[in-house]
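*Asks:* Structure for this input, please:
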Amino acid sequence: MVIAVVLVLIVVGSVLFHFLSPWWFSPLASNWNYIDDTTVLTFWICGAVFSALLLFVAYCLFRFRHTEGRKAAYEPENKRLEGWLTAITAGGVIAMLAPGLLVWAQFVQVPPAATDVEVIGQQWLWSFRLPGADGQLGAADNRLVSPDNTLGVSPTDPAGQDDVLIEGGELLIPVGRPVRFLLRSIDVLHNFYVPEFRAKMDMIPGSVTYFWVTPTQPGTYEILCAELCGVGHSYMRGVVTVVTEEDYQAWLSGQATFASLSL
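*Replies:* Presented below is the predicted three-dimensional model:
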């Protein structure tokens, strides 16, 4: 009986902690409110199953507790119960996976008007490359990385000469405009993550991954690495600031280009 009471208290405490907890999502600053919706849905389904299982165990401990003269009935199979459990489990899994697949489909379909921003991760620093006046990024290759070309931009590609390079500095992006982040790692696995954007993606050496986001709230947000990348992992932080289109263009025009840094 003590165990049954403890299980009931665990359920009650978990529900109270959820509603009274001071920890919740960081403020949303992008179009990805779908991420919050699917997270909440998953949480409620898992929470309901967790509560139902513990309460069921507590009920069984109480209902079938030992009394003098009672005998246990051996029932190795119950097809009706197995059918119900299979259907409920399948329904719960579908309810959690289906919304996620719909959100993922939007996550990888980049709007045609999105601005490209390349993010380069390396131990333990964030760098960025933005299109210059021609509106396109030039080619880049990790094999071209050197002390004089730390981001591996191709010096033979004319499209890369006006690319804007920001090494270890602050990134600015315009509010209300879709941005596609092209993610490249120079050394080991990293993960580009801005909690307020609700978007993250692994960065794999030798590959270019991506996601897109439309910032909706001007402000300054912290960039985190969400993949253990070595002893300095916790210090791999950066800053992205969402500003108006006018402020973005003014800032962009004052940044150094690959051609100017190569002189």
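*Asks:* From here on, just use CA atoms for contacts and neighbour counts.
*Replies:* Will do.
*Asks:* Look up how far Val117 lies from the residue nearest the centre of the chain.
*Replies:* Centroid-nearest residue in the chain, with C-alpha atoms, centre = their mean: Lys200, separated by 3.3 Å. Look at Lys200 and Val117: by C-alpha to C-alpha, to the nearest Å, they are 14 Å apart.
*Asks:* how many neighbours does Ser207 have?
*Replies:* Applying other C-alpha atoms under 10 Å, we find 12 residues neighbouring Ser207.
*Asks:* Pretty sure it sits against Leu182.
*Replies:* No - contact criterion C-alpha atoms under 8 Å: Ser207 and Leu182 do not qualify, at 10.1 Å.
*Asks:* another one to check against the first:
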Amino acid sequence: MAIAIAVIVLALGSVLFFFLSPWKLTPLASNWGTIDDTIHVTIWVTGAVFVAVNLFLAFAIIRYRYHKQRRSHYDPENKRLEAWLAGLTTIGIAALLAPGLLVWGAFVSVPENAHEVEVVGQQWHWSYRFPGEDGRFGAVQTRLIGPDNPFGLVGDAAGQDDVLIQSPRLVLPVDRPVKMVLRSKDVLHNFQVANFRAKMDMVPGQVTYFWLTPTETGEFEVSCAELCGIAHFAMRGRVDVVEPAAFDDWLAEQPTHAELAAREPGDPEAGEAHFASCAACHGSEGQGNPDQNAPRLAGLEPWYLERQLELFRAGARGTHEDDTFGQQMRPFATQLPDRQAIADLAAYLQTLPGGPVEASLSGDAKRGARLYRTCGSCHGAEGQGIRATNAPRLAGMHDWYLARQLRHFREGIRGRHPQDLYGHQMVDMAQVLVDDRAVDDVVAHINTLAGSGEE
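*Replies:* Presented below is the predicted three-dimensional model:
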């Protein structure tokens, strides 16, 4: 009897929890209210079956409980019962599938007036491409993808005016249909914006798509809804839905493939003049200065240095009240007038030897090696840095600086600014370091990696 009561309480409690729960669907911000309708149909059908099965189970426990004066009767076949079960199951499955099939048909039937945007997924990053004025995407080939050609464009005429967005932030106009063309560089991903009620798998070697019409302005989170690797949970982006005029202005500011190809590389000679103000803290060879709390710069990749200097200039770094040394750095970064000056400075820093660094922190490198397995997925097994995952070099950098930045990420002092999208990933990843001891241990392991202390 106690088991029967427990089953009844479980069934009724689950129903009450569903109706009284504070957790609801995110606010709808697209035309796909029919997705909500299919979800509700699924909930009602499965909920009714759940309650019916559990109440029948409780009835069977009570009705057919053990009694020493009663013997069980074996009935190997009951055609009437089987017919009822088959009929009810058929109705339930049809009620689940039929609405979904209708919605799916509409989901992949793109209106003729829809504009297009391509979404490219990779571990663990989103990037986007818009067709240019000709309205056509340029051809791409996976084998051409590389650091200097992240989209794999073949360079045909149609691709010269393609607008390339290498940031995880996408901007879309409100009340305008858009076809989302999806492809993956590496493994299976899934592009999902919960508020849009829209998602689709991204299969390597294939192109998939769906369409939607954003109906509400605002900022909405992009997530990967397919387990794609160790940092899957940190593969996030943002969609900003704005008024059409604001979208047109934003799109006009983004570089085309031809413009990116025509950009001048950084000039080390010009960068040397910009470095004069940096040398006072970071050293004449970019070797860093612990007394000034200035980390080593020599040895860091130009693309990473450029990104961090842009973040300092934009106020996405160095503005948190607890980031004292970041606040000191920001005024120097704002002295760089434009992107070319930043590229020049980064190119000059690449020419500096930097010199070896000495370990200053004590930690358990063996324990740190286990913790570093998560870090190594992005930064490389030897801490060499991997551009494809937007992860900088760690080996050979000052351990006291690495430890401070890991603590800042863990505490949200660094990486929480809306414009620092890769910083958001690091905030999530740094949570695996549960205390200061864990931080010191993983940095102690980084001190042992190939490249540490080398010129």
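*Asks:* returning to that earlier point: looking at this, the residue nearest to the centre of structure 1 is in a strand?
*Replies:* Yes - assignment of Lys200 of structure 1 by DSSP: H, G, I helix; E, B strand; the rest coil places it within a strand.
*Asks:* what sits against the corresponding residue of structure 1 for Ala194 of structure 2?
*Replies:* Under the alignment (TM-score structural alignment), Ala194 of structure 2 pairs with Pro195 in structure 1. Going by C-alpha atoms under 8 Å, 6 or more residues apart in numbering, Pro195 of structure 1 touches Ser26, Glu222, Ile223.
*Asks:* host element of the residue mapped onto the last one from structure 2?
*Replies:* With the correspondence set by TM-score structural alignment, Ile223 of structure 1 lines up against Val222 in structure 2. Val222 of structure 2 is part of strand 218-224 when elements are defined by DSSP states H and E.
*Asks:* in that strand, what's buried?
*Replies:* Phe220, Val222, Ser223, Cys224 (16 or more other C-alpha atoms under 10 Å).
*Asks:* Give the other helices and strands that the next helix or strand after it contacts.
*Replies:* Counting by DSSP H and E, the next helix or strand C-terminal to strand 218-224 of structure 2 is strand 236-242. Packing partners of strand 236-242 of structure 2 (3 or more C-alpha pairs under 8 Å, 6 or more residues apart in numbering; DSSP states H and E): strand 125-130, strand 169-173, strand 218-224.
*Asks:* Tell me which of these approaches His408 of structure 2 most closely.
*Replies:* For His408 of structure 2, the closest of those is strand 125-130, at 22.1 Å, according to C-alpha to C-alpha.
*Asks:* and the closest one, what other elements does it pack with?
*Replies:* In terms of contacts (3+ C-alpha pairs under 8 Å, 6+ apart), strand 125-130 of structure 2 is packed against strand 115-122, strand 163-165, strand 236-242.
*Asks:* ok, back up a step: now the contacts of Pro195 of structure 1 in JSON lines, please, with extra columns for distance to Phe62 of structure 1.
*Replies:* As requested, those are arranged in JSON lines below (distance: C-alpha to C-alpha, whole Å):
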{"residue": "Ser26", "distance to Phe62 of structure 1": "42"}
{"residue": "Glu222", "distance to Phe62 of structure 1": "51"}
{"residue": "Ile223", "distance to Phe62 of structure 1": "51"}
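*Asks:* so which of those would you say is closest to Ser154 of structure 1?
*Replies:* Ile223 (26.5 Å).
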